[in-house]
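Peer 1: Sequence and predicted structure, then a few things I'm wondering about:
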Amino acid sequence: MHHEPALTLTVPGNILLFGEYVILEEGGLGIAAAPGVYARLTADPIHESSPGLIILEGKMETHGPGRSWFLDTRSDDPLDNTKPVLLHSVWRTLGYPPVTRGWRLTLDTREFVYPDNRKRGFGSSAAAAVALTAALMIISDHPEGADPARVFPRALDAHRHFQGGRGSGYDVAASCFGGTGMFTGGAQPEWTSCHLPWLPYLGSYPGPEEIATPGSITAYTRWVSGHPSKHQALIQDHNHLLRALTEAATWNTAQPLAENLASLSLELGRTIGRSAEIPPPPWPHIYYKASGAGNELGVFFSQEEEPGNLKLSSRGLQVIRAKGFSPSDR
């Protein structure tokens, strides 16, 4: 007999098209999208359990033996050293809300890896943060429910805490809202949905090496502190090009803007010692570049559908409640 979970949430992945490093700055602009690769979370009440008991299980983000990264616990936290780190970060952000019954959460992020267990680069931790934040807001009967606009700042805070206080938040925004959007960086970042008529097909492919994002951010921050005038010029030039790109109606108009943005990214990567050089994709394309900090992932645009193309998710966070669902045990 098929079991219908009390609560089901789906959250798409995320990918950065333009805006490497600049989106870390207050007012820095970027363009991101939500590929149709999903984190899925289900929640069921645990009958006859202690109120507030939250058990998180994982469908492993591997295709073989291994343990899901989001099940690792933090052993040095005096408040709670049993909850998985990401769940604890969400729990903290929401102010340790009261939950009147026990819950079992199952989080599945297997779509975020290739069959050989390499990560696909679609931001599984950000998608998981959105799913867990929304789920805990619902089961704790939060007055704001799980509206994406309300979930976003809380998921962002939780994800930043999980990452040690860093992170622009573009990944959380793209996963939360879906589609394609312009991201404005800062302490309280913003997401503005936008349609890019010159981008009929978007694809991605793995780059030559895995990059540790924190190390790249450290290298960038060091360069910024030593070259303030060059840094300001970079932000101004980049933002000018990116605004024009979001307003372009055809590829003929968008192409030189996109190529100039890629050149800025390549030059910055060489300057800080984190190469953004990446080989072209193995499929026909009209444009390609590295995405994110380094050359771990490549994105390409094509005029026709190719094997590496991504189907974008027009919607972000989705919540399905079973008939008769109630977060309390009353």
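Peer 2: Perfect, thanks for sending it.
Peer 1: alpha carbons only for contacts and neighbour counts from here, please
Peer 2: Fine.
Peer 1: counting contacts, what elements does the strand ranked longest in the chain pack onto?
Peer 2: Longest strand of the chain, by residue count under DSSP state E: strand 38-46. Applying 3 or more C-alpha pairs under 8 Å, 6 or more residues apart in numbering; DSSP states H and E, we find strand 38-46 packed against strand 7-12, strand 102-108, helix 124-139.
Peer 1: How far off centre is it?
Peer 2: 19 Å (C-alpha atoms, centre = their mean, to the nearest Å).
Peer 1: now that strand and strand 7-12, what's the angle there?
Peer 2: Using axes from the mean of the first three to the mean of the last three C-alpha atoms, to 10 degrees, the direction of strand 38-46 lies 160 degrees away from that of strand 7-12.
Peer 1: How about the helix or strand just after strand 38-46, which residues are buried there?
Peer 2: Sequence order places strand 54-59 as the next helix or strand after strand 38-46, per DSSP states H and E. Neighbour-count burial for strand 54-59, with 16 or more other C-alpha atoms under 10 Å as criterion, is recorded at 54, 56-58.
Peer 1: and of these, the nearest to residue 103?
Peer 2: Comparing these against residue 103 with C-alpha to C-alpha places residue 54 closest, at 5.0 Å.
Peer 1: I figured that closest one hits residue 106, correct?
Peer 2: No: in this structure residue 54 lies outside contact range of residue 106 using C-alpha atoms under 8 Å: 10.7 Å.
Peer 1: Please compare the first structure with the one that follows:
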Amino acid sequence: MVSASAPANVLLLGEYAVLEEGGLGLAVAVDVRAHARASAASPADAGIVGTMGATAVRWPGDSGLLGALAARLQTRYGPLHDRIDLDTTEFFDVAGRKRGFGSSAALTVVLAAVWAHGVGRPVDPTEAVGELVEHHRAAQGGRGSGYDVATSCLGGCVLFTGGARPAAQRVDARWLPPLALFAGPQPIDTRRAIGAYTEWKTAHPDEAARFLLESNDAVLRFVNADSWEAAQPAFDDCARLGRALGDAIGVSASIDTPAAVRVKAVGAGNELGLAVL
């Protein structure tokens, strides 16, 4: 039997910028994990079973994300000979709603790892970030920046550079203060939010270019800081840019909190908030 787990991921800085060629983002791994366990099986029993929230999934037979991902992995690594049990329950709340921690990315990492190991072609996720990003993108119809997969592969704090061939590297941010994630005021449809951003970018190319430059500058200043005190202005600039962009595209990134609390929306809107403790 072979098992693997991968952490959740949260994009702290660089929302929407990571969708662009050369766009920078800073993400962190979160100790919420996806699990996969592969065990020997007869040809009739080989396949994938598990849960995604409150939904039971099984492949062969799944026509959603799991089915698309399995088809991609089968083409890349060869036929599956094992039974793989998946568990992503930690990524969902008690009502079965996603918590916003990148469940599909973490699932991609663990599923690819145990599948490839089972056919004698082991993959080390820390050395195959680009390959795993491609698997995830293909399963989503070519969409996705890849920061989520990269962070679930590498763990820790990750500086991500978006584009057709994205890059990612771990950075030392041990000076970060304690951070808390909390549910924001409203759920966000990420596809709709990205669609709104794309329409805005097409209609306002000069503003979009300025946004990318300012966002990249703020992310780099944050990464190059050596203390939270030094990084605070960059953090605040990222929060300000996110709120302004949210207003411009009609997807709010504002969260009402007491002035004494430093907060920032993370992700494509205000579905998830980050508080600095």
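Peer 2: Great, that's in hand. Owing to the predicted nature of the structure, the values given are computational and were not obtained by experimental measurement.
Peer 1: circling back to that earlier point, would you reformat the helices and strands packed on strand 38-46 of the first structure as a markdown table and include mean neighbour count?
Peer 2: Shown next, in a markdown table, are those (neighbours: other C-alpha atoms under 10 Å):
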| stretch | mean neighbour count |
| --- | --- |
| strand 7-12 | 26 |
| strand 102-108 | 21 |
| helix 124-139 | 27 |
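Peer 1: Next, format these as TSV and append distance to residue 89 of the first structure.
Peer 2: Output for these, formatted as TSV (distance: least, C-alpha to C-alpha, whole Å):
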stretch	distance to residue 89 of the first structure
strand 7-12	18
strand 102-108	16
helix 124-139	9
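Peer 1: Of all the ones you listed, which one comes closest to residue 88 of the first structure?
Peer 2: Ranked by C-alpha to C-alpha, the member of these that lies closest to residue 88 of the first structure is helix 124-139, at 10.1 Å.
Peer 1: of the buried residues of strand 54-59 of the first structure, closest to residue 145 of the first structure?
Peer 2: residue 54 (18.5 Å).
Peer 1: ok, the aligned partner of that closest one in the second structure to residue 76 of the second structure distance?
Peer 2: Alignment note (TM-score structural alignment): residue 54 of the first structure maps to residue 46 of the second structure. According to C-alpha to C-alpha, to the nearest Å, residue 46 of the second structure stands 17 Å off from residue 76 of the second structure.
Peer 1: what stretch of the second structure does stretch 34-45 of the first structure fall on?
Peer 2: Aligning stretch 34-45 of the first structure against the second structure (TM-score structural alignment) gives residues 29-40.
Peer 1: Average separation of that stretch from the aligned part of the first structure, please.
Peer 2: Taking mean C-alpha distance after the TM-score superposition for the first structure, the mean distance separating stretch 29-40 of the second structure from the aligned residues in the first structure is 0.5 Å.
Peer 1: and the top helix by length along the second structure, how far from the chain's centre?
Peer 2: When the second structure is parsed with DSSP state H, its longest helix is helix 228-249. From the chain centre to the centre of helix 228-249 of the second structure is a distance of 20 Å (C-alpha atoms, centre = their mean).
Peer 1: is it true that residue 139 of the first structure touches residue 99?
Peer 2: Yes: using C-alpha under 8 Å, residue 139 of the first structure is in contact with residue 99, at 6.8 Å.
Peer 1: For the second structure, just list every one of the helices.
Peer 2: 65-77, 103-118, 129-139, 147-154, 190-203, 205-224, 228-249.
Peer 1: Residue 175 of the second structure: which of those is closest?
Peer 2: Of all the helices of the second structure, helix 228-249 comes closest under C-alpha to C-alpha, at 6.1 Å.
Peer 1: Please tell me which residues of the first structure the closest one aligns onto.
Peer 2: Residue span in the first structure matched to helix 228-249 of the second structure, by TM-score structural alignment: 251-272.
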